[in-house]
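# Predicted model and sequence below, questions to follow.
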Amino acid sequence: MNLEAARELLPDYALGLLEPDEAAAVERLLASEPGLRAELQQYLQAAEALAFAYEPVELPPGAAERIAAGVRDRIAAASTPAPEPIPLRPRSAIAPWRAIALASAAASLVLAVGLAAAVMAWLDARSESDRLRDELAARPLQLPISGDGAAGAIYVAPDFSSGLLVLRGLPPAPQGHHYQLWSEGPYGARSAADFEGSQGPLVVQLPELPREMTRMFVTLEPDGAAGDRPQGPELLSTPR
């Protein structure tokens, strides 16, 4: 394909109406001809501007090709012989008008496809947002807890119906003592669980917890303590 033939096909290329082999031939020349690329940019801008000037309509499959073919037929039919022979104008001189005619004819399809893609993208984004919201709502609350050389986290169910205490570095309680986990809030301090320490990772199942609690903490309590209020030293705590 020579440069003049490629220039003639630029309008169809800008609208995506070329066959794959024709498009590939045009692209090879576009890669080596800056002037051709500049002309193509003008056609692309004209097609985009015209596309957004139309109301969206739904066209059946193949409508773009039929519209383009009809435009070509009308352009051919409108060409009548002049009374006297005159020099033919170069193809490049009429190419912009042909490009605008094709762009105008196919603009409805371009906008419809663009809007359909935008709607699908929005629906996908909304679905993803809903999925993330549901996922976050189902995730447990995570409260870091640390102190006295130990650290871990308290995982609380979204509805506060249960929880888990996961700790590392808390040694077994001294003889005659145990550890007590408390929740704290407007109600004061309330026992959540008692447990022994461990040389390794420690996991403690927790019961339903108060929704109004503001923090949780661990104390070292003497065995036999009533468990209605903390008596021993505080060793670990979540952020206040």
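Yes, it's here. Numbers count the residues shown, from 1 in each chain.
# rest of the way, CA atoms for contacts and neighbours
Fine.
# All the helices of this protein, in order from the start?
Along the chain, counting by DSSP state H, helices occupy 3-14, 20-32, 34-51, 63-78, 91-138.
# Could you single out the most deeply buried of these?
helix 3-14 (a mean of 19; mean count of other C-alpha atoms under 10 Å).
# circling back: in JSON lines, list the helices of the chain along with distance to Ser146.
Shown next, in JSON lines, are those (distance: least, C-alpha to C-alpha, whole Å):
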{"stretch": "helix 3-14", "distance to Ser146": "64"}
{"stretch": "helix 20-32", "distance to Ser146": "63"}
{"stretch": "helix 34-51", "distance to Ser146": "60"}
{"stretch": "helix 63-78", "distance to Ser146": "67"}
{"stretch": "helix 91-138", "distance to Ser146": "25"}
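# For Pro222, find the nearest of these.
Pro222 sits nearest to helix 91-138 of all the helices of the chain, at 37.4 Å, using C-alpha to C-alpha.
# picking up where we left off before, looking at the helices of the chain, spot the one closest to Ala153.
Across the helices of the chain, closest to Ala153 is helix 91-138 (C-alpha to C-alpha), at 17.7 Å.
# In terms of secondary structure, what does the closest one contact?
Counting contacts by 3 or more C-alpha pairs under 8 Å, 6 or more residues apart in numbering; DSSP states H and E, helix 91-138 packs against helix 3-14, helix 34-51, helix 63-78.
# ok and that helix relative to helix 63-78, angle-wise?
160 degrees (axes from the mean of the first three to the mean of the last three C-alpha atoms, to 10 degrees).
# Run the angle between helix 91-138 and helix 3-14 for me.
Using the same axes, to 10 degrees: helix 91-138 against helix 3-14 is 30 degrees.
# Can you say which of the helices and strands packed on helix 91-138 is nearest to Val166?
Of the helices and strands packed on helix 91-138, the one closest to Val166 (C-alpha to C-alpha) turns out to be helix 34-51, at 58.9 Å.
# and here's the other structure:
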Amino acid sequence: MNPEEVRDLLPLYALGALSPKERSRVEEALKRYPELWTEAAVLMEAAAHLAQPVTPTPLPHGLEAKVMARIHLLRRPSIGAWAVRVAAAFLLLALSYGVLWGGGWLWALREPTTQVLALASPQGEVVGRVILREDRSALVLLSQRPPKGRVFQAWGLNRGEPLPLATFRLPLKSLRLPPEALAVAVSLEPPGGSHKPTTLFGLPR
């Protein structure tokens, strides 16, 4: 494996989600590329605290940009590729925000009933994905944070008016769709949210 292939597997390695064969390959590669051990150690420390309350701490310089760049580059992912990106995002947020809801979404990606749906801007650019489980819970994973002074707001889409759901500031948000909602959209809103979408950010396609 080359260094970038190793980096792509480090989040799953840290979570203990690799097969014994894959784990062995990563460990052999880390011996060949000792410069990757720092990044591996940071991710493993975050993974160890996923289920515990942690105090927000500054990220190592450049780590957030590296993780988010890998999320941004993904266009037509396989389920396995999305597992890597979701794991990376979980670990990033665990480091910086103390996220408590661990790896349940990672394992949901292995279920055949789980859907991974694209969100596109009004101009047609892919700006995120929605992971939708059979129980109507959803994880929204976006390519960026909202502009200053704005928040994201999720909307449940049905055959009538959009249903206002939660507002959020981070590029990850878990929520539960009401029974009548068939899909999820995201808009940019003033803090506190709106009753109707004002600036569309991502629509299902």
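Thanks, I have the structure now. None of the values given here were measured: they were computed from a predicted structure.
# What does the TM-score come to for these two?
TM-score for the superposed chains, counting by TM-score structural alignment, normalised by the length of structure 2: 0.39, backed by 95 aligned residues with a C-alpha RMSD of 2.7 Å.
# out of the helices and strands packed on helix 91-138 of structure 1, nearest to Met216 of structure 1?
That would be helix 34-51 among these, by C-alpha to C-alpha, at 60.6 Å.
# got a list of contacts for that closest one?
By C-alpha atoms under 8 Å, 6 or more residues apart in numbering, the residues outside helix 34-51 of structure 1 that reach it are 7, 10-11, 14-15, 29-31, 96, 99-100, 103-104, 106-108, 110-111.
# what's the answer for stretch 71-80 of structure 1, then?
Ala101, Leu102, Ala105.
# Turn the residues you listed into a markdown table, including distance to Ile145 of structure 1.
Output for the contacts of stretch 71-80 of structure 1, formatted as a markdown table (distance: C-alpha to C-alpha, whole Å):
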| residue | distance to Ile145 of structure 1 |
| --- | --- |
| Ala101 | 70 |
| Leu102 | 68 |
| Ala105 | 67 |
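# Among those residues, which one lies nearest to Ser191 of structure 1?
Checking the contacts of stretch 71-80 of structure 1 against Ser191 of structure 1 by C-alpha to C-alpha gives Ala105 as the nearest, at 75.8 Å.
# Contacts only, for the closest one.
Here Ala105 of structure 1 is in contact with Ala64, Ile67, Ala68, Val71 (C-alpha under 8 Å, 6+ apart).
# can you name the two of those that are farthest apart?
Ala64 and Val71 (10.6 Å).
# coming back round to it: of all the helices of structure 1, which lies closest to Gln205 of structure 1?
helix 91-138 (18.5 Å).
# got the angle for that closest one vs helix 34-51?
60 degrees.
# Of the contacts of Ala105 of structure 1, just say which sits nearest to Val218 of structure 1.
Ala64 (72.3 Å).
# All the strands of structure 2, residue numbers only.
Taking DSSP state E to define them, one finds strands in structure 2 at 115-120, 126-132, 137-142, 151-157, 163-168, 172-176, 183-189, 199-204.
# among the ones you listed, which is nearest Glu39 of structure 2?
Smallest distance to Glu39 of structure 2 across those (C-alpha to C-alpha): 21.7 Å, for strand 172-176.
# can you pull the buried residues of the closest one?
For strand 172-176 of structure 2, a neighbour-count test (16 or more other C-alpha atoms under 10 Å) marks Leu172, Lys173, Ser174, Arg176 as buried.
# which helices and strands does it pack with?
strand 137-142.
# What residues of the strand it packs on count as buried?
Those would be Ala138, Leu139, Val140, Leu141, Leu142, for strand 137-142 of structure 2 by 16+ other C-alpha under 10 Å.
# So the first one sits against Arg129, correct?
No: at 10.2 Å, Ala138 of structure 2 does not count as touching Arg129 under the criterion of C-alpha atoms under 8 Å.
# can I get the buried residues of strand 137-142 of structure 2 in a markdown table with distance to Arg23 of structure 2?
Compiled in a markdown table, the buried residues of strand 137-142 of structure 2 are given as follows (distance: C-alpha to C-alpha, whole Å):
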| residue | distance to Arg23 of structure 2 |
| --- | --- |
| Ala138 | 29 |
| Leu139 | 27 |
| Val140 | 29 |
| Leu141 | 26 |
| Leu142 | 29 |
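# which among the residues you listed gets closest to Ala41 of structure 2?
Leu141 (24.7 Å).
# Spatially nearest residue to the closest one, not counting backbone neighbours?
Leaving out its chain neighbours, the residue that sits closest to Leu141 of structure 2 by C-alpha to C-alpha, 6 or more residues apart in numbering is Leu172, at 4.7 Å.
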